[in-house]
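Student: Provided below are the primary sequence and the corresponding predicted coordinates.
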Amino acid sequence: MISKFQEKQREKDCEFNQKRDFLRVVLDFLAPTSQSRKNEIRECLTLNDISFEQYHTKVELVCLVKRNTTEPVYEADELLKQNGHEALRLSPYHCDLNAIDLVWSLAKRKVATKNITLPAEDLEKLIKESFESITPQKWKKMTDHVIRIENKYIE
């Protein structure tokens, strides 16, 4: 069930998520957080028929929102589910478990060593060259490294 508040927030939330992570397009709304104004939190609670007292602090109101909010549903997840698949996520707090972060770090290092006040056109070329220089063998080596780290965490 989508409330009026949720409808109003949906567009803003989708835009925010697309900026943060283009794969995470939210079908449902993102609930107000401690960063939201107290009146916005109250409006959300009221529109969703969740009772609260006017004297409740912002922290208490956010707790009420959290208790009454389900996990967001992402468009990509729904598409995968419709086709018999399930999305697996990398931990947001363990970049050491993400081979792409290692590749990105390597590419940035290559650009940084050669970039001494280059014009934008040359910089773009340098970025492309740095990614093209990462061979499948280097990528596999980084993936193997991540697997070793995963195994250490599992032990």
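Tutor: Looks like it came in fine. Numbers count the residues shown, from 1 in each chain.

Student: C-alpha from now on. contacts and neighbour counts both.
Tutor: Noted.

Student: ok, L126 - how many residues close by?
Tutor: By the measure other CA atoms under 10 Å, the count of residues near L126 is 19.

Student: what do you get for the one 4 residues further on?
Tutor: Other residues within reach of S130, judged by other CA under 10 Å, total 18.

Student: can you check the one 10 residues further on too?
Tutor: For K140, the count of nearby residues is 12 (other CA under 10 Å).

Student: quick check: the residue nearest the centre of the chain vs C14, distance?
Tutor: Taking CA atoms, centre = their mean as the criterion, D21 is the residue nearest the geometric centre of the chain, at 4.8 Å. Counting by CA to CA, to the nearest Å, the gap from D21 to C14 is 10 Å.

Student: got it, and L97?
Tutor: L97 is 27 Å from C14, by CA to CA.

Student: show me the contacts for V62.
Tutor: Contact analysis of V62 by CA atoms under 8 Å, 6 or more residues apart in numbering lists P32, T33, S34, I41.

Student: swap the cut-off to 7 Å and go again
Tutor: For V62, the contact set (CA atoms under 7 Å, 6 or more residues apart in numbering) comprises T33, S34.

Student: then this one, side by side with the first:
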Amino acid sequence: MDSNLKNYPETCGLLKNVLKVLQNEEDVTTGVSFASKLTNIHPKSLNLFILSDITKISDVDRSVVYKAHSDYCINFNKFPTTKELYEDLQGKLPCYMDMGRFRTLLIQMDFCWKKIREDLLVVIERPRATYERFRYFTNVMMFDPKMIYFICEYYVNSSRQFKIYSGKEEDAVIRLICAYSSFNGVQHMEIIDNFNEQNFENFVAGTLLPSLMSSTVIVIPDISQHNGKYIETPTLDSLRIEIMEWLDNNDIPYHVELSKYELMCLVKQYTDTKENVYKIDNLLEAHGHTVLRLPKHIEMLTPAALLAEFLSTNMEREEVDLKKSIKDVLSIVDKQHLNQFNTYIFNEYEMMILKDKELDRNWDLYMANSLSKEAYVDTVLPVFNME
């Protein structure tokens, strides 16, 4: 997603000041060095300001950060600090991104920091994210691709680009939901007015389910619109009357004089509040199908995502009737294309599994040897020289 940088006046003002410093310095190298101290933005990135007219804030592809991080760990036999990873990614990050914004980006991408010593914090992928990806890869690779369906939601923007919907959209001209078979390609595709829970459930129950053969594997992206529950498990933010209603629906006895916190103790005592039981999962499993949840951050590692790229490349830009253009492109997707999609995706799965295993082994060795390593101090804020 791109957004106008003018919507971020503080950032825009900072960049203007940086440009002013660079333009007023007779020695550009000195100007870049000074601006880097002021902004904590890498000098390589600041050099791009001289040549670029920056007006947009751009997304960073998580796969780029994941690859840089894993390659660094394997090539250098150690895990990077924030500064080391930031420097390694120069040229691949937006040139306005300073160290603070980079840390925020890492958090959003499910990376975290491990304290090795008092003076050493290293960047690692959040263990739960690694585990969920590994579990999904190993589960989906157990099944015959002929039996796997991917539910996917797309939108087409004004530039006629097909985009995977993963919880946010921008400049959508048309929205679609489809069921993609690894063996037969797109089996169902419907135009919808909005990405919401109701449209998703209607598509699965009314269109997809009646057409499925027995024992099909359904891959569903794990986003909020797909996670409808029959009744939400209460939390500490719930009203007392909502907790009581939940206890009534689950036939759990309680006294009406109990406080909200005493009622929540009953909720935790009689249920596993961490267990997610979704309506769609129950529906599909009740008909003998298997549901796999596609973890965050690997939405682009499905055949359906490769189809979106294929459609974007082959869409007729001048065709007025967008629906006709989509139908025309889908008609040229043959078995050879499907096999190419599947081969690429499953090769990527195997590669990432092997890489994660190697990182796991490296982590054990790194932790065993870390006390003898040279210290790398990673400060949260830039250190200013006051001399």
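Tutor: Looks like it came in fine. Note that the structure is predicted; figures quoted are calculated from it, not measured.

Student: is it correct that C178 of structure 2 is in contact with E153?
Tutor: Yes. If you go by CA atoms under 7 Å, C178 of structure 2 and E153 touch, sitting 6.2 Å apart.

Student: quick one, longest helix in structure 1?
Tutor: Scanning structure 1 for the helix with the most residues, using DSSP state H, yields helix 136-154.

Student: give me the mean distance between it and structure 2.
Tutor: By mean CA distance after the TM-score superposition for structure 1, the fitted helix 136-154 of structure 1 averages 1.1 Å away from its aligned residues in structure 2.

Student: which other helices and strands does that helix contact?
Tutor: Applying 3 or more CA pairs under 7 Å, 6 or more residues apart in numbering; DSSP states H and E, we find helix 136-154 of structure 1 packed against helix 99-114.

Student: need the residues that contact the helix it packs on.
Tutor: Helix 99-114 of structure 1 is contacted from outside by C95, L126, I127, S130, F131, M142, T143, V146, using CA under 7 Å, 6+ apart.

Student: how about the third one, what's its match in structure 2?
Tutor: Alignment note (TM-score structural alignment): I127 of structure 1 maps to I326 of structure 2.

Student: try the first one
Tutor: Structural alignment (TM-score structural alignment) places C95 of structure 1 against E299 in structure 2.

Student: its match: which element?
Tutor: For E299 of structure 2, there is no host helix or strand (DSSP states H and E).

Student: count the neighbours of it for me.
Tutor: Other residues within reach of E299 of structure 2, judged by other CA under 10 Å, total 16.

Student: cool, I151 of structure 2 as well?
Tutor: I151 of structure 2 has 23 neighbours, counted by other CA under 10 Å.

Student: and for I241 of structure 2?
Tutor: Counted with other CA under 10 Å, the neighbours of I241 of structure 2 add up to 12.

Student: SS state for it?
Tutor: At I241 of structure 2 the chain is in helix, as set by DSSP: H, G, I helix; E, B strand; the rest coil.

Student: hmm, back to that, where in structure 2 does the longest helix of structure 1 align, residue-wise?
Tutor: Going by TM-score structural alignment: helix 136-154 of structure 1 matches residues 335-353.

Student: any buried residues in the matching stretch, and which?
Tutor: Buried residues in stretch 335-353 of structure 2, counted by 16 or more other CA atoms under 10 Å: L338, N339, F341, N342, I345, F346, Y349, M352, I353.

Student: and which of these is nearest to E262 of structure 2?
Tutor: Ranked by distance to E262 of structure 2 (CA to CA), the buried residues of stretch 335-353 of structure 2 are led by I353 at 44.6 Å.

Student: and the helices in the stretch 101-250 of structure 2, which stretches?
Tutor: Taking DSSP state H, counting those that start in this stretch to define them, one finds helices in the stretch 101-250 of structure 2 at 127-140, 197-202, 240-249.

Student: nearest to S45 of structure 2, out of those?
Tutor: Nearest of the helices of the stretch 101-250 of structure 2 to S45 of structure 2, taken as CA to CA: helix 127-140 at 29.8 Å.
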